[in-house]
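J.: Here is a sequence together with a model predicted from it:
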Amino acid sequence: MITGLRERKREQNRASTVKAAWRLFIEHGYDNVTVADICAAADIAPRTFHRYFPSKEDVVAEPMRRMSKIVADHIAAASPAASDVEVLRGAMTALGRFAVDNRDLLIAVRLVAEHSQHIRGAYLGRPEHEREIVGQLTARHPDADPDAWPRRLLVACTVAAYRLWYEDNLRFDLPDPAAHLDTILTRAFTVSSTTDEPLGEA
């Protein structure tokens, strides 16, 4: 129980440090903010900062790290009986909740990225994210072909659908973000399932 409390405290401290850093990035620009500035804003010692993040660049990557972990954790915890579509829908729904709950932070990420080549490069859609998800899904099926194109198509359509919703969520005040995400995912799954090719698992 003590270990669990420590982990929660650690995650809370990480999150508050990230928020403090992004406030500074918005006000002064990423290139003009130092680790010392972040420590002062977050009211932590440099040693504490480096316990969470090796460098300032790792603060930039933190939102993406958390989002990738949400997807990976959901896939790992999914029932073996669940289909890939069910698992992906659940993972994207969990990711959507994170995006809604952290909308202000993610808007800040986008605004700062528009003025920093370094951050823009870090936050553009990366093909390796899709490959990671394909690998995580494939691991659920011991006899599956890791290169099966239907699964890769399913993941590509799902990621593209989430990215479209993500932009809508940041740009507009959606009356029901969860329903909007569900509608877009349903359309993506319909597109990706218009094939008779099996995915290769038992």
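T.: Received it, and whenever you're ready, just let me know what you need.
J.: Only C-alpha atoms from now on, for both contacts and neighbour counts.
T.: Fine.
J.: For this protein, just list every one of the strands.
T.: According to DSSP state E, the chain carries no segments that qualify as strands.
J.: what are the ranges of the helices in it?
T.: Remark: helices assigned in the chain by DSSP state H are 2-28, 35-42, 46-52, 56-77, 84-101, 103-113, 117-123, 127-138, 149-171, 177-192.
J.: Now render these as TSV, adding mean neighbour count.
T.: As requested, the helices of the chain are arranged in TSV below (neighbours: other Cα atoms under 10 Å):
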stretch	mean neighbour count
helix 2-28	15
helix 35-42	17
helix 46-52	14
helix 56-77	16
helix 84-101	18
helix 103-113	17
helix 117-123	14
helix 127-138	17
helix 149-171	19
helix 177-192	17
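J.: try this one next to it:
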Amino acid sequence: MSDEKTSLRERKKQLTYQAVSDAAIAMFLERGFDKVSVAEVAAAADISKPTLFRYFPSKEDLVLHRFSDHEDEAARVVSGRAPGETPLAALRRHFLDGLDRRDPVTGLCDHPAVLAFHRLLYGTPSLVARLYGYQGRSEKALARALGNGVPARLAAGQIVAVLRILAEENWRRIDAGESAEQVYGSAVASAELAFVQLRTGLEQVSR
């Protein structure tokens, strides 16, 4: 098969992924995750249930598909950093840029559709549990980018945890009623503090 045909096939596959995921999320937002069956999602997407499971191994994957592009994001930032830039400096730069762009992954986004999605995600225990699997894979990818070995694994675990906590805190405040603009300044300050702690260790908070 030619590269052109392979590329076309892959694009069609990605479009199907996106269309099915979007249809499922719309139904989950309207009626609740637990009140919508996989069979109903398949019917709405005009595909069979077995076909749906070929794309999405579990019902939770229909929602977490939106995170698939971000699973190895930290690893890609480290691998693609500028010459002379440290991994931590690259990750700091990337996260601050995400805050500035109101990237939903940073938790600092108050667009109604993003708020609804986050409420669905964090309000559904099975989705939260599945999200930890995503974070574990993100940690492993980052450890590989850092060089593997115990030091790299320890660093990756700390970094992924910090990014998660920063995003959750931003999301918590926005969900409580603050706007992204109101949270932005303290979100930047918290991120700066977090990266200082990553760089210098925990001595300053264990005194």
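T.: Structure received. Predicted, not measured: the structure shown is a model, and the values here were computed from it.
J.: Let me see the TM-score of these two.
T.: Taking TM-score structural alignment, normalised by the length of structure 1 as the basis, the two superposed chains have a TM-score of 0.67; 193 aligned residues with a Cα RMSD of 4.0 Å.
J.: Quick check: the aligned residue for Gly136 of structure 2 in structure 1?
T.: Residue correspondence, TM-score structural alignment: Gly136 of structure 2 in this structure matches Glu128 in structure 1.
J.: likewise Leu198 of structure 2?
T.: Taking TM-score structural alignment, Leu198 of structure 2 has Ser192 as its aligned residue in structure 1.
J.: What sits closest to that match if chain neighbours are left out?
T.: Across the structure, with Cα to Cα, 6 or more residues apart in numbering as the measure, the residue nearest Ser192 of structure 1 apart from its sequence neighbours is Leu154 (5.2 Å).
J.: hang on, that neighbour packs against Thr190?
T.: No: applying Cα atoms under 8 Å, one finds Leu154 of structure 1 not in contact with Thr190, separated by 9.6 Å.
J.: what residues are up against the aligned partner of Asp73 of structure 1 in structure 2?
T.: Alignment note: Asp73 of structure 1 maps to Arg76 in structure 2; criterion TM-score structural alignment. Neighbouring residues of Arg76 of structure 2 by Cα atoms under 8 Å, 6 or more residues apart in numbering: Ala145.
J.: Quick check: Arg76 of structure 2 vs Leu146 of structure 2, distance?
T.: According to Cα to Cα, to the nearest Å, Arg76 of structure 2 and Leu146 of structure 2 sit 11 Å apart.
J.: Arg110 of structure 1 matches what in structure 2?
T.: Under TM-score structural alignment, Arg110 of structure 1 pairs with Arg119 in structure 2.
J.: how about Ile119 of structure 1, what's its match in structure 2?
T.: Alignment note (TM-score structural alignment): Ile119 of structure 1 maps to Leu127 of structure 2.
J.: ugh, wrong one, I meant Glu86 of structure 1
T.: Structural correspondence for Glu86 of structure 1 with respect to structure 2 (TM-score structural alignment): Ala89.
J.: measure that match to Arg76 of structure 2 for me?
T.: Shown here: Ala89 of structure 2 relative to Arg76 of structure 2, a distance of 14 Å by Cα to Cα.
J.: Look up how far Glu197 of structure 1 lies from the equivalent of Gly32 of structure 2 over in structure 1.
T.: By TM-score structural alignment, Gly32 of structure 2 lines up with Gly29 in structure 1. With distances taken as Cα to Cα, Gly29 of structure 1 is found 49 Å from Glu197 of structure 1.
J.: out of those two, which sits in the busier spot?
T.: Under the criterion of other Cα atoms under 10 Å, the comparison of Gly29 of structure 1 against Glu197 puts Gly29 first, with 16 against 11.
J.: Would you confirm that the match of Gly32 of structure 2 contacts Glu114?
T.: No: assessed by Cα under 8 Å, Gly29 of structure 1 is found out of contact with Glu114, at 10.4 Å.
J.: which residues touch Asn102 of structure 1?
T.: So Asn102 of structure 1 contacts nothing (Cα under 8 Å, 6+ apart).
J.: Relative to Thr48 of structure 1, how far out is it?
T.: 24 Å.
J.: Fine by me, thanks again.
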